[in-house]
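Visitor: A predicted structure for the sequence below; I have some questions about it.
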Amino acid sequence: MVVVDTSTFDGTANREEDMFHEIAKVISLTVQGPHVFLIAVPLRHITKDDLTVIEQLSKIFGPDALKYSICVFTHLDCLHQKDMEIDQLLLNSRKILLDLIKCCDGRYIAVANTAAIDEKEATVANLLTLIKSMVNENGEHPNTSKICELVKAAITTLSDERVGRFQTAELDNDGGVHLLPEVQQIIQSFFCTATVPVSGLQIPTKGISEIERILTIIYLDITDSSILIPELIEYTKTFDDPLLCIACITSIRNKNIFFVTSGLFYEYVIPLIHGLPQIVSIYIFEDDRQKEATVRMDKNYFKLSNIFHHKDLLLSKLWKDVLLTIFSVQGDTITNIDTSHTDFFTKVFIGSETIDKLTMKTLSKQQVKFIFFQLLIDAVLRTPTVRTTNNCYAKMLEIYRSQYLKDEREMQIINEFESNYSSEMAIQWYEKNQFLRQSLNIALRTENMSDILHFRYFIADIHRQLVERCLPDCRPFTVYGVEMMQMGELKNIQKNIGEVALIKTFFSGTMSNQTALNAVSTNIDPLYEFVLFEIVIDCTSDTASFSSIQTLGYKENCDILFSPGSIFRIESVAQIPTRRIWHVKLSFTDRQLSKVKGLLERIRNEFPHPLTLMTLGNFFCKVGESDEAMRYYKTLLGVYEFDDDAIEIINYNIGLIYEHKGDYEVALQQYQTGLNRAIQSSSSNEAYTQQQIVDSILKPPLMNSASPAILYFNLGCVSFHKLDYDRALENFEKAYDCLPDDNTIKKVDILNNIGCVYYKRSDFRKARHYFEKAFDRALKILPAENSLITCYLKNISAAVNSASVNN
């Protein structure tokens, strides 16, 4: 166990440097994150400053720090002298004490400073029990904050410069803590404000070697050379001519540019450079006469840091932003990205430059997941319309109810949905109900297959409304939206600039970046980052995946709504240090996306019929992922548990997977289960709309409906493989009798398979008879060059030759 003792965090320190030193000490000695914060409060003297500790703790270690906090009341012996117990004190206490305990979720313990040893040991044991319980509640994970992550990135960067094990702090013989200067610098630069100048900051050796690759500082029309940063002078460019300056900026493609200008040219230069991905921060240095004009600029350009009238404040902010960028970018290069994460907002298609050459057999696992999600959404969007809520929305509402059981308002909304919902009002319900919107998008974002399928009717209803409201004339325009994303996902997008990505959820945006940025709060989860998406739309087709909903009177910050699965090209990814957010620029154009659409079309064409929910698992079978196909169909069984027609088709598809694996016994059981349900069932609307797809997963012959004929045919195939020729012949004959039309290729193939049974029985005369019947009928249906004609001829030849040898 590591215990770190600190001085006060109550804001009463004489100098901010002392505060920075204490913060640096705590983070240095617990860089992986503390598991518990013990807040010591003397009972003999409780003041408002004790509540300030709570505020400082949340500011430094993030809003979740209080989930890791316990109040430790000291000097309990003072109460004993007055015959008052701690619980009695709490009942009669002032609001300050109760607020402290409330902030710590009711966790507290009292310590008597002059107690006997055995009493102190008992108190310690109780404290450890309380700590253990809290740690278990937090999943044994330590508290994580942005500053800890930043220090860890810097430590990894610096570790190569130290001999032996790298430490952030060193202890002397007296127990004092000697902090490494680099760590103090990071802490100070992170917490300093624009009103506190920062001087004498140093960048680690490795950091300096990386700067040339990471960033450039460009000054335009800055006559005061003292505004330049001496330590970064070799990575700095200065200009007097705005045209030369703009030419230089546009020539720098893969760096982060910090742009500093006077008030003389900002009106002309900033509109030209603000949209460039390499520009991450803009600083204006000017006098008071130009202040009013620049304030107006601040509302339109989100990369504009501030208007500075004192050079020390400008240098302080610029230093801080530069340091954050250096360690942030270095952290990106050293961290492995877990792309198997499903809780991502996006899916990236890696390898778009060779997309024209890709086939089903050459797809990578990552590409398979991308394409499957697209096919899934396509199938969901084709779910049939229903005019009443009936049972089609029951499972969706059940999921919704389970999340808000104790919320009477939400229960009332669910009841209203059941009574009044219609598919023509889907967008209205989506937009006006935040919790319904969240439940739906969480299912999509986490790829919870069962929940997605339960939401399928609602998803399809929203999409159909977007199609009906499709923009008739899609001129180029830009949409802005804000989302929270994990750092791992951001890094994955950043390292795949130029590739295409899809957004898994419904995504809403606005035409105004300022309106979008209003959604950014200061209370940020330490494990997530706020991301401003800028989407440039310039297309003449396929606009059905999004539409304007502004005229319907929905919330002000939602002008455009995108359907899930919308595909974009990744143009740029950069951190905007001035706002502590990330900026991701995407594009939505016909030219850039045509290759991806072409690949999807080629894959769909490899199946005889369009893929739907009932048979989407066949895609996994085609790419050699039979376990994924099985998992998908098992999920479908739970979703369609009361739909006999659907269960028939699903069991049939599961049987085919077992048959392809060579497990004929289990395949036979699945086919028989499907056949029993088929005989007993009445047709369902959705199964009827999906049944045509069954053909694409059958062995030849392909059939166009999920009828008993299909099941008998495949039962015959399984029996044939198991050498049970009597059962095989029986099932083929039943399949033949179930088809009324003689002039179909289906009956031709059944005749061929009956011939195969007689061939295996060595009854070559009957085998030849059925092969010839199949051949004669095929000639009336198929062109002579068809490959099946050749197959039937070979079978006739085999029967004749075998009969000759046998004689």
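Guide: Structure's in. What do you need? Residues are numbered from 1 along each chain as shown.
Visitor: only C-alpha atoms for contact and neighbour calcs from this point on.
Guide: Will do.
Visitor: what's the closest residue to residue 638 other than its chain neighbours in contact with, if anything?
Guide: By the measure of CA to CA, 6 or more residues apart in numbering, the closest residue to residue 638 outside its immediate chain neighbours is residue 450, 7.8 Å from it. Counting by CA atoms under 8 Å, 6 or more residues apart in numbering, residue 450 touches 635, 636, 638, 639.
Visitor: show only the entries of those residues found in helices.
Guide: Counting by DSSP state H, the members of the contacts of residue 450 that fall within helices are 635, 636, 638, 639.
Visitor: putting a second one here so we can go through both:
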Amino acid sequence: MKNKISASTATGSSSSVSSSVTTSKPAHSSPVPSSADDAAATGSGIGMSKSTNRNAMLSRPVHRTLQNFLLIWLDANFDESKDYYKKAIQHLRHIVATITTFTDVDQCIDFLSDIKYEKVFMIVSDTLGQYIIPEIQALPQLDSIYVFCYNQFIDERWTETISKVKGVYTQMEPICESLQIDRENCDRAMISISFNGIDASFMYTQLFKEVLLEIDDDDTKSVKELVDYYRLQGDIDGNHIDKFEQEYRHHTPIWWYTAPYFIYSTLNRGLRLMDVDIILKMVFFIRHLHRHIQNLHREQQQSSTNTMVTTPFQVFRGQGLSFENFEKMKRTKGGLMSFNNFLSTSRTRDTSLGNFARPAALNDPNSVGILFVMTIHPTLCAASSIPFATVSKVGYYKDQEEEILFSTHTIFRIEHIERIHDDQTDRLWQVNLILRGNDDHDLSRLTAHMRNEINSKATRGWSKLGLIPRGEQLI
């Protein structure tokens, strides 16, 4: 990064300052690879041993970032010993697990520039913001900026042309409110998508899902291993970890998945990066969540008042999509794509468009806003064992909207792509999808041979996991 600005220049002070890191993560820790290809190249250890011993797979205590995002706070006056800053950090950590603070501009720029596989939210003082924001605003890893000032009468005009600046704030509470929304949008946009014929991982992730759902472990032991792992990383709020350990059986898997804690974010990250350490710790939860959706699906299909039993219907999902993935999607038109996570959708088009797709197009210059319109044929779902369920009555946020949750790695065929007219952006698109079954001819042809080969060599889930081909370095 050129033209770095020292803190002494930016603040008018000649005294030297240093950065303060509020987490146990070092400022220049090694980033987690975005794919297993990167892992193989860097030797990061994300690749899984061929060993079929479960304990061997789980026994590598490597510190990792556990969410798709982190928060940077740059303020020349930051002092964690002061009560105000201490309380602010406590509030912020309920929203973002990993927070790194700086008082030095150069160190902050260096740290931010090194981040490759997470999105970054940034709080910056108005004094330093005027110097650093023009320098960093184009970085694709930088998602949102919150300018924090002590003088509500400052001139805000310099921020109005920078789309990543979400506002100028004099209180921490509205920053937390905005950060909560931006965090949810970030997680939504970072769900992994693979395209048949372009991404080699498309076929392998389907087999990976099948094997994961076969694994049946001691759930009590698995919960303990998961919370111990979270505590070891030091990123997740300790109160949230305690709550999960003590109350896991008191709530349903869908409740935990939709709750504002850490399960959704960490599972999303693990499946996006195929981070084996995270996935293997969460196998039990993936299985529990899948079975919960299956059971709800069965109950709801038997309801005499459920119109979704036999009649085709549409659900919607709004999100941001990188230019790279959008180009892949256009090249795959007519072909298959997979959402490589559990998939949240809405029955309300306006909610998906207005709250998610359009803001992504307006606020992120590095992505397009996508409104997915998904047509679901219930008879196909029944024949192919594709579970989905209405979760508005059982989720954490009850009765807020009619949310339909699909199990992991659901496959769709891309039917149509067209631009949505909008006076403020030309980066808003509608993509029409049709749900396809696991017995889709194209998919079956791709996976049948490999599935038979794996099944002929192993009979148990943990053994099969080590047999999924490493040719593409998926795991």
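Guide: Received it, and whenever you're ready, just let me know what you need. Everything numeric in this text was worked out from a predicted model, so none of it was measured.
Visitor: TM between them?
Guide: Laid over one another, the chains give 0.55 as their TM-score (TM-score structural alignment, normalised by the length of structure 2), with 309 aligned residues with a CA RMSD of 4.1 Å.
Visitor: corresponding residue for the residue nearest to residue 638 of structure 1 in structure 2?
Guide: Matched to structure 2 by TM-score structural alignment, residue 450 of structure 1 sits across from residue 277.
Visitor: what secondary structure does that match sit in?
Guide: Classification of residue 277 of structure 2 by DSSP: H, G, I helix; E, B strand; the rest coil places it in helix.
Visitor: just the buried residues from the contacts of residue 450 of structure 1, in ChimeraX please.
Guide: The following ChimeraX selection, which keeps only the buried ones among the contacts of residue 450 of structure 1, applies the criterion 16 or more other CA atoms under 10 Å:
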select :635,636,639
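Visitor: helix, strand, or coil at the most centrally placed residue in structure 2?
Guide: When CA atoms, centre = their mean is applied to structure 2, the residue found nearest the centroid is residue 187 (3.6 Å). Three-state secondary structure (criterion: three-state DSSP) places residue 187 of structure 2 in helix.
Visitor: now, which of the ones in helices among the contacts of residue 450 of structure 1 sits nearest residue 553 of structure 1?
Guide: Distance from residue 553 of structure 1 was checked for each of these by CA to CA. The minimum falls on residue 639, at 35.0 Å.
Visitor: you'd agree the closest one is up against residue 453?
Guide: Yes. Look at residue 639 of structure 1 against residue 453 with CA atoms under 8 Å: they come within range, at 7.0 Å.
Visitor: what ranges do the strands span in the stretch 1-150 of structure 2?
Guide: 69-74, 99-102, 119-125, 142-148 (DSSP state E, counting those that start in this stretch).
Visitor: how about the stretch 51-200 of structure 1?
Guide: Counting by DSSP E, counting those that start in this stretch, the strands of the stretch 51-200 of structure 1 are 69-74, 108-110, 169-171, 177-179.
Visitor: out of those, nearest to residue 758 of structure 1?
Guide: Counting by CA to CA, residue 758 of structure 1 lies closest to strand 69-74 out of the strands of the stretch 51-200 of structure 1; the figure is 79.7 Å.
Visitor: off-centre distance for the closest one?
Guide: On the basis of CA atoms, centre = their mean, to the nearest Å, strand 69-74 of structure 1 sits 38 Å off its chain's mean C-alpha point.
Visitor: swap in stretch 750-769 of structure 1?
Guide: For stretch 750-769 of structure 1, the distance between its averaged C-alpha position and the chain's averaged C-alpha position is 56 Å (CA atoms, centre = their mean).
Visitor: of the strands of the stretch 1-150 of structure 2, which is nearest residue 464 of structure 2?
Guide: Among these, the nearest to residue 464 of structure 2 by CA to CA is strand 69-74 (31.9 Å).
Visitor: stretch 431-444 of structure 2: which residues count as buried?
Guide: Of the residues in stretch 431-444 of structure 2, those scored as buried under the neighbour-count criterion (16+ other CA under 10 Å) are 431, 432, 433, 434, 435, 436, 437, 438, 443.
Visitor: how far away is the fourth one from residue 416 of structure 2?
Guide: According to CA to CA, to the nearest Å, residue 434 of structure 2 stands 10 Å off from residue 416 of structure 2.
Visitor: again, but for the last one
Guide: Relative to residue 416 of structure 2, residue 443 of structure 2 is positioned 20 Å away (CA to CA).
Visitor: run a quick neighbour tally on residue 728 of structure 1.
Guide: Using other CA atoms under 10 Å, the number of residues around residue 728 of structure 1 comes to 25.
Visitor: aligned to residue 570 of structure 1, what sits in structure 2?
Guide: With TM-score structural alignment as the criterion, the equivalent of residue 570 of structure 1 in structure 2 is residue 414.
Visitor: which residues are in contact with that match?
Guide: Counting by CA under 8 Å, 6+ apart, residue 414 of structure 2 makes contact with 329, 332, 333, 334, 335, 336, 337, 431, 432, 433, 434.
Visitor: alright, that wraps it up for me.
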